[in-house]
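Q: Predicted coordinates and the sequence they were generated for:
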Amino acid sequence: MNVHRQSHARRISRRELLKISAAASAASLLVACFPQATPSASPGASGTPQTAGKYALGKLGGPEVITDASKFPKTFKEAPELAALVQQGKLPPVADRIGQDPIVLKPLEGIGKYGGTLRKALFGGVTAELTAYKFGVGPSSLFYWDPTRTKVVPNLALGYEESADGKTLTVHLRRGLRWNDGEPFTADDIMFWFEDIYQNKQLYTPGTSTDLLIAGKPVAIEKVDQYTVRYVSPERNSLMIQRLASPLSDVGGNTFRVARGGYQPKHYLMKFHPKYAAGGQAAVDKMATDAKFNGWVPFFQDRVTWQNNPDYPLMSPWKVTVPMNNPTQFVMERNPYSPWVDTDGNQLPYIGKLQYTAADNLEVVATRAVAGEYDFQENILGVDKLPVLIDGQTRGGYKVYLDPEQGAIGIMINLAYEDDPEIGEWYRNVDFRRALSLGIDRSQINETFFLGTGILSSSAPSDDNLYFPGKEWRTKWATLDIAQANQLLDKIGLTQKDSDGYRLRKDGKGRLRLAFTGVARLGVDGAQLGEMVKQHWQKIGIQLDVDNVASALAQQRIAANQTQMVLNAVATEDVYLFTGTLTPGGGGFSAIIGVPYGQWLTSGGKQGKEPFPALKQAMDLLEKGKTQSDPERTETAKELFRQHIDNVFTIGIVSADLNQGVRIAKTTLGNVPARIVNSNLAQSPVNASPQTFYFK
């Protein structure tokens, strides 16, 4: 048995312009206050970049999952408050709570000590949920990644075997694991999710998860025994183990996304499910009505919303005690049944409480951070806050860490836009997209919004990414060239202009106007960035209107296929596991690339709209790669990047930037990595194993 295996419009205000100018000049402060990289700095042995622009990065690291049983601790200890509950007969002994096969972690620096409350910020609906999930819940996947995100390691599962034909993956669960309410975690929880949630047409649209599709055909899950399940695919599917190791996937853990995750607590949720509830459908309908819900489905979904329901069981180091719908704070406390222990047998986490305090805006978050009010904070600290954060390190008693991402950030285009037929056709014209890309001054954007820490780029991943297509693709259609951009626009027939020099529509209805949805995302003010792009595109005769909207409204418009462009991640760290920024089929903001195209894909052509040829070719290439093994699979992924970049399906701006990669930690906090892989798939910073953090 393998225990691990590699396998709308607005004018920018003077105040905002001043803010942009201030940000652009902030780099000089950084030079004085943060370690600088020397010109000769080269990649380390791991191939990871050692700089972010001018700034040196820390050493990549994290705890180690111990898989050698001979190195497992023989006795176990627990936090004093839990030991007291055991003495009072209110809890079973720690050895009975962690099971026969606990998850053993070797901490990064050393064995910690128990106690303390770790303070963090809480900001923005979905962002707040995601931030809390990325820190306090897990990882709760069956498998996970090592600190370099190159190797799958065991987590809630102990190990696996893969059949010779790559079609069957047999997974062995750890024995004796328990939910935070003390109930056993078994194969029944996986089967309940698969049979009663994923395959329930009222709760889920069956067959729409790309994580459980291979070559357009469904993957089945079968129970072998209490601690064993099989994932059976109709075609070779050697990516299945990686999907099970990625919390972002639909099979990567029971929380974050309603009705997804790969397993759910059957013992708790069955009472809200008509198949199991005493009294059946009538009973769950009454429960829903009594709870003021319009039907059993939204009621069930509410019960599964982990952050707002303290009764919902988790498989995580901490459990919810004050829900996120509380207006002022969100609290998680030590899970008595946490399955993690350190190499000395101490049950993790060391820290007993996570306390998230609500902030009205990101300026408040930064101010509180500098004042030393947070013990650890990540994700929502934008690059624009870096100068003040670095300047305040001594005063606030914290250290700043930088974690560049492996993907890129840029502009996603709605390739399926139809509300204005002419605009839609232009977006589907490759020379139009190339002209837009050539018309952007990436250097100005990088210095202004990223303080020069990013690499000017097409929609290519970082150089150290496994699927990096080659250095020549970094700048393909991604260098400022106003002359060539104008030539391309003239070539496709956009030659007529108004008195202000803007190009006119072909249908005679006046100026050609594009729309950019400016959302504060990824640590960047999307509206301000949009205003800068508006100035760039004026030089090629393109009018851009910038609409400043809230995140929730933007996502509603994207889902309705009403949005033209938005700021988003545009490359991907992994072609096969996080595909929505390269081809249709993703969710959230990434869905903008083509909602009806994604529907066409997941429905097997029964719904949505068939993509135009070039995009369909890229989508076919992706599906081909999913059934391959290496090295063919890796080459297919590189070719997909080449096709995506050459067709400019998205407009890359910078790569390997510090998008969600600025974090702080109190100097009194131990076992904090100097650098972590900034990974959506691994849901950073959970890959730093916060359960091993402790107060010195």
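A: Structure's in. What do you need?

Q: from here on, contacts and neighbour counts on C-alpha atoms
A: Fine.

Q: ok, residue 166 - contacts?
A: 235-238 (C-alpha atoms under 8 Å, 6 or more residues apart in numbering).

Q: closest to residue 277 among these?
A: residue 237 (36.1 Å; C-alpha to C-alpha).

Q: distance of that closest one from residue 153?
A: Per C-alpha to C-alpha, to the nearest Å, residue 237 is found 18 Å from residue 153.

Q: Where is the longest helix in the chain?
A: Secondary structure of the chain per DSSP state H: the longest helix is helix 632-647.

Q: after that helix, next one along is what?
A: strand 650-655 (DSSP states H and E).

Q: now for that following strand, which elements pack on it?
A: Strand 650-655 sits against strand 408-413, helix 430-438, helix 442-450, strand 455-456, with contacts defined as 3 or more C-alpha pairs under 8 Å, 6 or more residues apart in numbering; DSSP states H and E.

Q: got the contact list for the shortest one?
A: Outside of strand 455-456, the residues that reach it under the criterion C-alpha under 8 Å, 6+ apart are 53, 442-443, 446, 474-475, 478, 653-657.

Q: Could you list which residues are in contact with residue 326?
A: Contacts of residue 326 by C-alpha under 8 Å, 6+ apart: none found.

Q: cool, and the one 4 residues further on?
A: Residues touching residue 330, when contacts are defined by C-alpha under 8 Å, 6+ apart, comprise 122, 320-324, 355-358.

Q: what about versus this one:
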Amino acid sequence: MRRMSLLFGLLALLLAACSAQAEIATQRETPYFEYDVGDGKLPPVAQRLPLHPRIIDLPSMNRETGHPGGTWKMLMGDQRDLRMMTIYSYARLVVFDDKLNFVPDILESIQIEDDKVFTLHLREGHKWSDGQPFTTEDFRYYWEDVANNATLSPSGPSPSLLVRGKPPRVEIIDATTVRYSWDEPNPAFLPALAGSQPLFIFMPAHYLKQFNAKYADTAALDKLVKKARVMNWGSLHERMSRQYRCDNPDLPTLDPWRNRTSPPAELFTFERNPYFHRVDQDGQQLPYIDRVTLSLGTTSLIPAKTASGDSTLQARYLGFEDYTFLKQNEDLNHYKVNLWENGQGSFAALMPNLNAKDPVWQKLLRDVRFRRALSLGINRHDINQALFFGLARESADTVLPQSPLFKETYAKAWSTYDPATANRLLDEAGLDKRGSDGFRLLPDGRRADLIVETAGDVAEYVDILELVGDDWAKIGLRAFTHPAHRDVFRKRILDGETIMSIGSGIDNGNPTSAIEPDDLAPMHESQFQWPRWGLYQESDGHEGDAVDVPEAAQLVDLYRAWRRSTNKAQRQEIWGNMLSINSDQVFTIGIINGTKQPVVISDQMRNVPGDALYAFDPGGFFGIYMPDTFWLANAPGG
């Protein structure tokens, strides 16, 4: 039987070898907690850390060793942005490192057998932010009392935990060892654990049992339900247990910072977790920064507030169009503007809705000649020069050059400006008749006007669509932009009322073959090019429509083959086939990628990369660069 550890065994040995040194070095107390330790409210740091903390060797990462203290200020749009703290913190059972390898983080180590058996080893002595032990009881509670509880999880366990519809066997070996096993491989398991929106397979059982009817006193639970003004105990448990949203300040966490503010509020404060499991190479407990504040306000004002110095580190709600303005205020307000590359497969992609209700449009949108013609009819070079100063890449919607899966042929497929070929393909697709004004007509005599819908939340989309419309007019097609509120926008697409929309392309433009290729197949209703096919897959055939285009059906088969794969070579071949099909079929029409994301960094902030990839997946925007190692030079001791 093949046993592999993905560097985990080696790292575990290194941790064990360094543990004695770490235990001595970590006697240094964090100044933020000195008063509470002296007052007896907190145990000393050596008792707060796991026996073997995760050691972050900053010099080996070409980073400075920092000093604790200070406040990281950020500007956000609304309360939903609290989830950004979970994303940025990027504390996971396993994480991606900056080379996209899986490494243990919250876990001390993991043993993997043929991608079927995963034995997880917790860090002895690891504690939740409230000081209670983090043990396999928290995994048992999630599995038995949440994932398999009909009230809390009516659809059952997460799809990432199912292989051909079958759940894992979950064995609690001891207080620090839990095993998940399937009869067939589950290569989606590790990527789900390491995701920016991770699969949480543990919950703080000691806290949540008070909201669970299996454990709580009925009368006491009824009072809590009434006080919270919710329907039942299931709704209460769901509200109080949201680890990703982190909007319950009483919910214990393993993240570097914990929320201390109850919503609703305009200013949320997160303070350092006294039991966080990472230390630097000198034994100083991380994070370095004591507090993070999220100030909520109007999103349109965030660039101006950032330029005024109101944020310590800011990227969210800043766009490339803000760069010049932000740059002008650098010296005045003591910050620097760096340009990171966006990590999406396409900053802007057009999504022909293959599930459109209109039968004439549906037939046309499903004709690959039409999709190729639309792509060939776009002058990406002009768009790049006019809107991005030539700093972006003209490309189809595909993986980025940084990805080991990248091929130039994917980026170039049907993405070169060629109006002559576009005209020929449109004629062949049945749009060979034109009205008196020279614009093309549908086969039923209607004008072939393309209404492109947008949620209106990305300012550049309107400018891009205006330039695309000018290009398409040259091949006999008129384009119109129709903005809508995001909820209405999504509903219209799912209902088939929309024939085309604009949005970002592949979410993860920098994948490895170990990452699930669900972006490339109709697997989710949120994929605007085939929402009803995605809903069909998500609902296991209970809703939506079955895939009835051969090439799209082939993508579903390939995705399922990836889920059954047993080695890297198989996964690379599957990824290559899926990328080739998507490039050739132009299911989404990528326009531009490699656009630049302004990242505003205070002159006092240290260890933030100057040049990096800004992506939700993999690694949670700032998360993969370990914000717990960022520090402020003007903090005490700095």
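A: Structure's in. What do you need? As the structure is a prediction and not an experimental result, all values here were calculated from the model.

Q: Superposed, how do the two chains score by TM?
A: Comparison of the two superposed chains (TM-score structural alignment, normalised by the length of structure 2) gives a TM-score of 0.89, and 614 aligned residues with a C-alpha RMSD of 2.8 Å.

Q: returning to what we had before: comparing the helices and strands packed on strand 650-655 of structure 1, which comes out most buried?
A: Among those, strand 408-413 has the highest mean neighbour count (mean count of other C-alpha atoms under 10 Å), at a mean of 26.

Q: related to what we said a few turns ago, got the contacts of strand 455-456 of structure 1 as a markdown table, with distance to residue 285 of structure 1 columns?
A: Below are the contacts of strand 455-456 of structure 1 laid out as a markdown table (distance: C-alpha to C-alpha, whole Å):
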| residue | distance to residue 285 of structure 1 |
| --- | --- |
| 53 | 57 |
| 442 | 55 |
| 443 | 58 |
| 446 | 54 |
| 474 | 56 |
| 475 | 57 |
| 478 | 55 |
| 653 | 50 |
| 654 | 51 |
| 655 | 50 |
| 656 | 50 |
| 657 | 49 |
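
Q: most neighbours, which of these?
A: residue 654 (33 neighbours; other C-alpha atoms under 10 Å).

Q: Nearest spatial neighbour of the alignment partner in structure 2 of that residue, chain-adjacent residues omitted?
A: Residue 654 of structure 1 maps onto residue 592 in structure 2, with residues paired by TM-score structural alignment. In this structure, residue 592 of structure 2 finds its nearest non-sequential neighbour in residue 394, 4.8 Å apart by C-alpha to C-alpha, 6 or more residues apart in numbering.

Q: measure the aligned residue in structure 1 for the one you found to residue 474 of structure 1 for me?
A: Using TM-score structural alignment to pair residues, one finds that residue 394 of structure 2 aligns to residue 456 in structure 1. Going from residue 456 of structure 1 to residue 474 of structure 1 by C-alpha to C-alpha gives 8 Å.

Q: Same question for residue 534 of structure 1.
A: 23 Å.

Q: Around residue 163 of structure 2, how many other residues sit close by?
A: Neighbours of residue 163 of structure 2 (other C-alpha under 10 Å): 21.

Q: Helices of the stretch 251-400 of structure 1, residue ranges please.
A: 266-269, 280-290, 296-303, 362-370, 386-391, 393-396 (DSSP state H, counting those that start in this stretch).

Q: Need those helices in CSV (columns: mean neighbour count).
A: Converted to CSV, the helices of the stretch 251-400 of structure 1 look like this (neighbours: other C-alpha atoms under 10 Å):
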stretch, mean neighbour count
helix 266-269, 18
helix 280-290, 16
helix 296-303, 19
helix 362-370, 19
helix 386-391, 20
helix 393-396, 16
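
Q: so can I have TSV of these showing distance to residue 88 of structure 1?
A: Formatted as TSV, the helices of the stretch 251-400 of structure 1 follow (distance: least, C-alpha to C-alpha, whole Å):
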stretch	distance to residue 88 of structure 1
helix 266-269	26
helix 280-290	36
helix 296-303	31
helix 362-370	40
helix 386-391	46
helix 393-396	41
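
Q: Return the distance of stretch 336-353 of structure 1 from the chain's centre.
A: 26 Å (C-alpha atoms, centre = their mean, to the nearest Å).

Q: oh, I was asking about stretch 205-224 of structure 2
A: For stretch 205-224 of structure 2, the separation from the chain centroid amounts to 33 Å (computed by C-alpha atoms, centre = their mean).

Q: Pull the residues that contact it.
A: Counting by C-alpha under 8 Å, 6+ apart, 132, 137-138, 141-142, 233-234, 236-237, 240-241, 251-252 sit against stretch 205-224 of structure 2.

Q: From these, pick the one nearest residue 494 of structure 2.
A: residue 234 (28.8 Å).

Q: I'd guessed that closest one sits against residue 152; true?
A: Yes. Counting by C-alpha atoms under 8 Å, residue 234 of structure 2 touches residue 152, with 5.6 Å between them.

Q: aligned partner of residue 380 of structure 1 in structure 2?
A: By TM-score structural alignment, residue 380 of structure 1 lines up with residue 317.

Q: wait, what's in contact with that match?
A: 76-77, 299-300, 302-303.

Q: Any chance of CSV for the contacts of stretch 205-224 of structure 2, columns distance to residue 516 of structure 2?
A: Shown next, in CSV, are the contacts of stretch 205-224 of structure 2 (distance: C-alpha to C-alpha, whole Å):
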residue, distance to residue 516 of structure 2
132, 34
137, 29
138, 26
141, 27
142, 24
233, 35
234, 31
236, 33
237, 30
240, 30
241, 27
251, 30
252, 30
